[in-house]
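K.L.:
Predicted model, plus sequence, below.
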Amino acid sequence: MQYFSTRGETAPVSFTKAVMMGLAEDGGLLLPRTIPRIGNETLSSWENLSYAELAFEVMSRFIDDIPENDLKALINRSYASFEAEDVAPLVHHGDLHILELFHGPTLAFKDIALQFLGNLFEYLLEKDDKVLNIIGATSGDTGSAAIYGVRGKERIRIFILHPHNRVSPVQEKQMTSILDDNVFNIAIEGSFDDGQAIVKKIFGDLDLKKEYSLGAINSINWARVLAQVVYYIYSYLHVRTHEKMPSMDFTVPTGNFGDIFAGYIAKRMLPEGAIRQLVLATNQNDILNRFVGAGDYSLSDVAMTTSPSMDIQAASNFERYLYYLMDSEAGKTKELMEQFSQEGKIDLSDYLDQIRRDFSSVAVSNEEVSETISDFYNKYDYVLDPHTAVGVKAAGDKYTVGVPMVCLSTAHPAKFPDAVHDAIGRDPEVPPSIDGILERESRCQVLAADAKVIVQYIKDNAKTAQKEQ
């Protein structure tokens, strides 16, 4: 399988080269040359597979440069650390299936992709006798999941930028209490979008990227998206097998467009109509909702909400969908992304018919999040985290009687105790992995949201990570 850039100016590369490249050299995002289709006969043969076995079947259709046994071993090791035996259990409450994606080491859905990517990086670096300095920006959960995926790995150093005082205290401690020598936490004096822009600027310096062996762990890395495709197909197989239903809907709380883009890929892989509706759920940072509703993809100020991982304006995976929306025209995609970079907006109202065939959307306020957490708890004795509550509220607005609806539950409620306590009058139960986390020793550097400052910090700390080649 060959991978190409959405901007059309990077030579096609293999899967493993795409993983190590992260962001394409022309500034675009990498996509597979084709999206494999999965027929009903194949789906029937997958019905009794474990999560790890299904992950191999799905991923191997996009990966042809890692030996089969090695890929299986990587996948098995990645999901062995999950507390739930089936990795991503589906629980049923009222009209909804809740897909619990928070049973990994950091209690967030990012673990499903980043445990795999961390092991994959280690495998490729060992094979090629190289080192890697990973740069990433996080709005909350990606950072800790990335750190847990690579902590202690000899050939890797990781530098994670998070917005200072704009993530939950538990999210911050999950990152900064990891004291391994290869982990560097940077709190920038700005927003997640500032951090994301800095990371993209760093990767745009090809000489710097090469000299310091820089790699990406954000969802700009295709391997992240690929790992997330699996749980959509896993959910579809569950509903198809146990409810004997031919189609279903998904609701996805998203700020960076990566999680729902994985659903878009799964929808294209599965038989026509298998995934009927992808509901994009946002908080009041509603750029994606405005895009679906009116074709208005334009920046506004980032608002701080009770669902901080979604406090994002510029969605880093949006360009991948834009490429398909532009009928796979790389030149047009590049032109529009450059316009967005310069003007902070793109008018896509001429494409609304196609956009609305691919997605529907709902924006949810802080008040509605709190009400949803409270109502769901009172009805079902089940505690939602605020991001999942965004999805549950949107799912209720878009639910169609007789069509199974799966809402992605992206984080454990214990990561957001203040929002939960305000909604239900008590703290959520605390898993052993984060019990007492706020009292743990931590290490973090607070820096200006300035690319030059961040680059210098990386240079100062990445040099010792270099090995003789």
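P.N.:
Received it, and whenever you're ready, just let me know what you need.

K.L.:
going forward, measure contacts and count neighbours with C-alpha atoms only.
P.N.:
Noted.

K.L.:
quick check, Ser370 in a helix?
P.N.:
Yes - looking at Ser370 with DSSP: H, G, I helix; E, B strand; the rest coil, it is inside a helix.

K.L.:
show me what contacts it?
P.N.:
By Cα atoms under 8 Å, 6 or more residues apart in numbering, Ser370 lies in contact with 386, 389, 419-420, 422-423.

K.L.:
biggest helix in the chain, by residue count?
P.N.:
helix 222-242 (DSSP state H).

K.L.:
The stretch 101-250 of the chain: helices as residue ranges?
P.N.:
110-128, 141-150, 169-176, 192-204, 206-211, 222-242 (DSSP state H, counting those that start in this stretch).

K.L.:
quick one, which of the ones you listed is packed in tightest?
P.N.:
helix 141-150 (a mean of 26; mean count of other Cα atoms under 10 Å).

K.L.:
how long is stretch 85-101 from one end to the other?
P.N.:
This stretch, stretch 85-101, spans 12 Å end to end (Cα to Cα, to the nearest Å).

K.L.:
ok, and what's touching that stretch?
P.N.:
Residues contacting stretch 85-101 (Cα under 8 Å, 6+ apart): 50-51, 79, 102-104, 107-109, 112, 231, 235, 380, 404-411.

K.L.:
Second structure follows, compare the two:
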Amino acid sequence: MKYISTRGQAPALEFEDVLLTGLASDGGLYVPETLPHYSLETIRSWRDLPYDQLAFKIIQPFIGGAIDDATLQTMLTETYAGFGHKAVAPLAQLDHNEYVLELFQGPTLAFKDFALQLLGRLLDHVLTKRNEKAVIIGATSGDTGSAAIEGCKHSDHLDIFIMHPNNRVSEVQRKQMTTIKGDNVFNLAVEGNFDDCQSMVKACFADQAFLKGERRLVAVNSINWARIMAQVVYYFYASLNLGGPDREMAFSVPTGNFGDIFAGYLAKKMGLPVKQLIVATNQNDILHRTISQNKYEKLPLAHTLSPSMDIVVSSNFERLLFDVYGREGSALANLMDKMNVETVELDLEKMASVRETFDSHAVNDSTTCDTIKEVYDDTGYLLDPHTAIGVKAARECRRDANVPMITLGTAHPVKFTEAIEKAGLETPALPHHLSDLFEREERYDVIANELHALQAYVVKHVFSE
């Protein structure tokens, strides 16, 4: 399988190079040149497969022979054997035809584990095969960091640098990152917000001269195609467990960088019957304003009780727009240039095509807490704030009550003490494997919100080995 850039000027690459490249040289994001498509009969035949075997069916075509089938299946089995629930992605029922897909059963209690525990194994395999060393520079609004570190800390071929906005992630999220030990692990608290961190990541990819040609720079943020690829699987898994593909499903997705919901869009394009995809956002609602009002306008970042969604620019939205604009890279490149500097309205016909599948809703902190309390009072089930936003959006935007509505449960509530307490409830205890988290020693450095400060830090630690 070949991969092409959304902006049309970078060379087409095969899977291994896309895995190691991240951002395309023209500033675009890599997407498959063609998608596999499955008949209802084929999808139906997967109904009884355990999660790791279903993952193999869906992921194998994207890898295109870069990894032999037996090795890939072993990687997938090992990845999901480390999750805390045998079903890997269990469904919890809130009401008739209303469910939460629990994606927080992995080692760092967030949906990012589905992709990043696999990504670490993929990177280690490819770098070992090539006898190369690489540097990971990533940005996190809360959960990506710990999942990436957990997935990559064992590799002798990687040094990993993760930036988070200083004092703007929850205490549990920060400690999950900063207490992981490893000579190749570096945590950086940036005096800025998540978008500042993400901008520095993109700048490093655009000009890698600071690495002196001696190291390859690798992305772990959702700009890396492998992240999206791994997330497609649980849409199929949830559907198959609720009667799919013989009935349509609807999904509500707490959305920051648009990667998770884009995976749902891909699942639909690959043949899974998906009636509706709901973009659920907090006060940082650029995607909601774009979908509901056709107005793409960057506003100042607000800090909320759902920090993993505190993002102004949703990078993966570009991947959807690439399809919407007929996969014409030059047209999309011009559009993205405009979107970076001015308020943009999309072509009305193209916007209508987006709305055929997507709805959206924005939820403020007060309503988030009300939803946590309401669901707990009704069911005894405790939502984290991001999942609560998904549930509220699902209830507001649902098109058909006869279609099962599945909200993606993106994180464990224990990670967000402030929101749970503001909802008037008690935060649950940490799971056993994290029970001593608050006693563990932290290790991180605070740096200025400046590209040269980041690059100097990376150079100092990579080349002092």
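P.N.:
Yes, it's here. This structure is a prediction, so every number in the text was calculated from the model and none was measured.

K.L.:
What value does the TM-score take for this pair?
P.N.:
Remark: TM-score between the superposed chains equals 0.97 [TM-score structural alignment, normalised by the length of structure 2]; 460 aligned residues with a Cα RMSD of 1.3 Å.

K.L.:
circling back to that earlier point, can I get the buried ones among the contacts of stretch 85-101 of structure 1 as something I can paste into ChimeraX?
P.N.:
Buried subset of those, written as a ChimeraX selection, criterion 16 or more other Cα atoms under 10 Å:
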select :51,79,102,103,104,107,108,109,112,231,235,404,405,406,407,408,409,410,411
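
K.L.:
The contacts of stretch 85-101 of structure 1 in strands, which ones?
P.N.:
Those of these mapping onto strands are 405-409, per DSSP state E.

K.L.:
quick one: which of those residues is nearest Tyr148 of structure 1?
P.N.:
Using Cα to Cα, Ser409 comes nearest to Tyr148 of structure 1 of these, at 20.0 Å.

K.L.:
quick one: the closest one and Tyr382 of structure 1, what's the gap?
P.N.:
According to Cα to Cα, Ser409 of structure 1 and Tyr382 of structure 1 sit 12 Å apart.

K.L.:
if we can go back for a sec, tell me the buried residues within the contacts of Ser370 of structure 1.
P.N.:
Neighbour counting by 16+ other Cα under 10 Å classes 386, 389, 419-420, 423 among the contacts of Ser370 of structure 1 as buried.

K.L.:
Adding distance to Glu319 of structure 1 and secondary structure, write these out as TSV.
P.N.:
TSV is the format used below for the buried ones among the contacts of Ser370 of structure 1 (distance: Cα to Cα, whole Å; DSSP: H, G, I helix; E, B strand; the rest coil):
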residue	distance to Glu319 of structure 1	secondary structure
Pro386	27	helix
Ala389	27	helix
Ala419	32	helix
Val420	34	helix
Ala423	36	helix
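
K.L.:
quick one, helices of the stretch 351-465 of structure 2?
P.N.:
Going by DSSP H, counting those that start in this stretch, the stretch 351-465 of structure 2 shows helices at 365-379, 385-397, 417-422, 451-462.

K.L.:
one step back: make JSON lines out of the contacts of Ser370 of structure 1 and add distance to Asp86 of structure 1.
P.N.:
Shown next, in JSON lines, are the contacts of Ser370 of structure 1 (distance: Cα to Cα, whole Å):
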{"residue": "Pro386", "distance to Asp86 of structure 1": "24"}
{"residue": "Ala389", "distance to Asp86 of structure 1": "23"}
{"residue": "Ala419", "distance to Asp86 of structure 1": "28"}
{"residue": "Val420", "distance to Asp86 of structure 1": "26"}
{"residue": "Asp422", "distance to Asp86 of structure 1": "32"}
{"residue": "Ala423", "distance to Asp86 of structure 1": "30"}
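
K.L.:
Mind telling me the two of those residues farthest from one another?
P.N.:
The widest separation within the contacts of Ser370 of structure 1 (Cα to Cα) is 13.6 Å, between Ala389 and Asp422.

K.L.:
Just say which of the helices of the stretch 351-465 of structure 2 is most tucked in.
P.N.:
Ranked by mean neighbour count, the helices of the stretch 351-465 of structure 2 are led by helix 385-397 with a mean of 26 (mean count of other Cα under 10 Å).

K.L.:
give me the stretch of structure 1 that that one matches.
P.N.:
Residues 386-398 of structure 1 are the counterpart of helix 385-397 of structure 2, counting by TM-score structural alignment.

K.L.:
quick one: Ala230 of structure 2 and Lys112 touch, right?
P.N.:
No - between Ala230 of structure 2 and Lys112 there is no contact under Cα atoms under 8 Å: 9.8 Å.

K.L.:
For Glu41 of structure 1, see how far away Ala11 of structure 1 is.
P.N.:
When Ala11 of structure 1 is compared with Glu41 of structure 1 (using Cα to Cα), they lie 35 Å apart.
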